[in-house]
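Q: this one's sequence-less:
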């Protein structure tokens, strides 16, 4: 894991991914035997190369290397996963050129999911291809592209800057403004806790909800209020077009956020499993103008526009 500690963090992250792709391509080309890779050449094994790449990126971008604690950050674990650490493992198939990521059944069943569309990969064994295009390069390039175009962004949490994989732009991120309350929502597939053998919960997504109050404050029937506080939530979760869950409950992750004009977004994340690779979430929040302890008017609903849950083409 890389803990970011640079001024131009976004630029550094993009440069790091581009640099990583370039270094990987150079290393890959220098380790060909005929038209095949060799990760067991005595000069440098794969593990040694990855450690060296980690060091180069850290120094080049001014990043601080810190050990990963093994947990999926910014997400609430289901009871099944709270008693053990959930690690994400990637594997590059040197024959096919595909990059895979392990699921929750990796250790017991060897279960993995491809991370890059197969149609884009040109194997070392493809006699019709003039140039190899393996998944590792495509994966790094796509990650850099998403950072550069703003689809994913950096965020700071408790003094630590990191790359958030939650999409920030439509169609993968929804935005709705109701009575001055703005809600943005998006989700990301979580491969390390996916369970392809569980027919009722094969695919797990972590979703991020970001809410804030516009500078004009909360406006209801033309009357402005300087604050509002969340009381209730309502979720409709679909697998394909079938409603899997229609849920009402108080608060969000046990919190009742108080929104004030112009303040930073209140952000919370949670997880939901689906039996299908495509689904969606939509719903609403019930807010009270003023504070729950001192309401200034009647409760009102705030829309959470539908956002997708899906198995993506690229898995990070």
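A: Okay, I see it. The structure displayed is predicted, hence computed values, not measured ones. Numbering: from 1, shown residues only.
Q: only C-alpha atoms for contact and neighbour calcs from this point on.
A: Will do.
Q: and residue 46, how many neighbours?
A: Neighbours of residue 46 under the rule other C-alpha atoms under 10 Å: 14.
Q: Please read the previous query as pertaining to residue 87.
A: When neighbours are counted by other C-alpha under 10 Å, residue 87 comes out with 16.
Q: And it, how close does it get to residue 310?
A: Distance from residue 87 to residue 310, counting by C-alpha to C-alpha, to the nearest Å: 21 Å.
Q: before we move on, what about residue 3?
A: For residue 3, the distance to residue 310 (C-alpha to C-alpha) stands at 28 Å.
Q: want to compare, so here's the second one:
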């Protein structure tokens, strides 16, 4: 960071970035960055200004208490459940939530966005079965200039999760990037997941889908 001094206080598993507070900087920058929290990419030293430490921490605690952020296995997720760059749909008693965040990445050629998908059975009566297993995924990815691509595959991150009364909740994280070949900026994503009532080995009814609503990705506000 050159003449900048940061006190690092957190590591974000989802973004693979540090959070730190600027404790010293050149006088030319002090009026707008001193004592601010920044999200720092450890290899490129690119960072995103998160605001004054007091404001950042107060807002974050309030969001954590309200349930906007989750805690799983003693790890606080930085991917929110509500607000900008999130989307929710409910079908067959299952709530599907998507959230997206921009991640300053060590790859300089294109931007990286991490997204989180969660499934939660809210009503087993509406589901109509004791369990349902994820079979496949389908994405419609929107880029600038109204360009689109589609992507499909089996399972998610190598898994085929089963939602049941014993395990009514599942979430996973993955990533998308700008179009690496054409250089187009990622704008939004949407899609659906195909579910099988029962299990893949013992289906109990016809397949059904869970929609991922159209969700815009955040526009990066980087300081290089």
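A: Structure received. What you see is a predicted model; the values in this text were computed from it and never measured.
Q: Settle it for me: which of residue 3 and residue 310 of the first structure has more neighbours?
A: Ranked by neighbour count (other C-alpha under 10 Å), residue 3 of the first structure and residue 310 place residue 310 first, with 21 against 17.
Q: what residue of the second structure takes the place of that one?
A: In the second structure, residue 310 of the first structure lines up with residue 218, judged by TM-score structural alignment.
Q: unless I'm mixing things up, its match is touching residue 99, no?
A: No - counting by C-alpha atoms under 8 Å, residue 218 of the second structure stays clear of residue 99, with 10.2 Å between them.
Q: any residues in contact with both of those two?
A: Common neighbours of residue 218 of the second structure and residue 99 (criterion: C-alpha atoms under 8 Å, 6 or more residues apart in numbering): residue 85.
Q: could you point out which element follows the longest strand belonging to the first structure?
A: Secondary structure of the first structure per DSSP state E: the longest strand is strand 278-291. Note on strand 278-291 of the first structure: by DSSP states H and E, the next helix or strand toward the C-terminus is strand 294-295.
Q: what about the helices in the stretch 151-300 of the first structure?
A: For the stretch 151-300 of the first structure, applying DSSP state H, counting those that start in this stretch gives no helices.
Q: What segments of it are strands?
A: For the stretch 151-300 of the first structure, strands defined by DSSP state E, counting those that start in this stretch occupy the ranges 153-157, 160-164, 173-178, 181-189, 203-213, 218-220, 223-225, 228-239, 242-250, 258-259, 266-274, 278-291, 294-295, 300-310.
Q: Of those, flag the one that's most buried.
A: When those are scored by mean count of other C-alpha atoms under 10 Å, the highest mean neighbour count falls to strand 181-189 (a mean of 24).
Q: distance from it to the second structure after superposition?
A: Superposed on the second structure, strand 181-189 of the first structure shows a mean distance to its aligned partners of 1.1 Å (mean C-alpha distance after the TM-score superposition for the first structure).
Q: hmm, who's touching that strand?
A: For strand 181-189 of the first structure, the external contacting residues (C-alpha under 8 Å, 6+ apart) are 165-168, 172-177, 203-214, 218, 302-305, 307-312, 315.
Q: Try it again at 6 Å.
A: The set of residues external to strand 181-189 of the first structure that reach it, using C-alpha atoms under 6 Å, 6 or more residues apart in numbering, is 166-167, 173-176, 205-213, 307.
Q: Residue 47 of the first structure is nearest to which of the strands of the stretch 151-300 of the first structure?
A: strand 160-164 (23.8 Å; C-alpha to C-alpha).
Q: mean per-residue distance, stretch 186-195 of the second structure to the first structure?
A: Mean deviation for stretch 186-195 of the second structure: 1.3 Å (mean C-alpha distance after the TM-score superposition for the first structure).
Q: where's the aligned residue in the first structure for residue 176 of the second structure relative to residue 102 of the first structure, distance?
A: Alignment note (TM-score structural alignment): residue 176 of the second structure maps to residue 272 of the first structure. Residue 272 of the first structure sits 19 Å away from residue 102 of the first structure, going by C-alpha to C-alpha.
Q: next one: residue 208 of the first structure
A: Counting by C-alpha to C-alpha, the gap from residue 208 of the first structure to residue 102 of the first structure is 23 Å.
Q: can you check residue 276 of the first structure too?
A: 18 Å.
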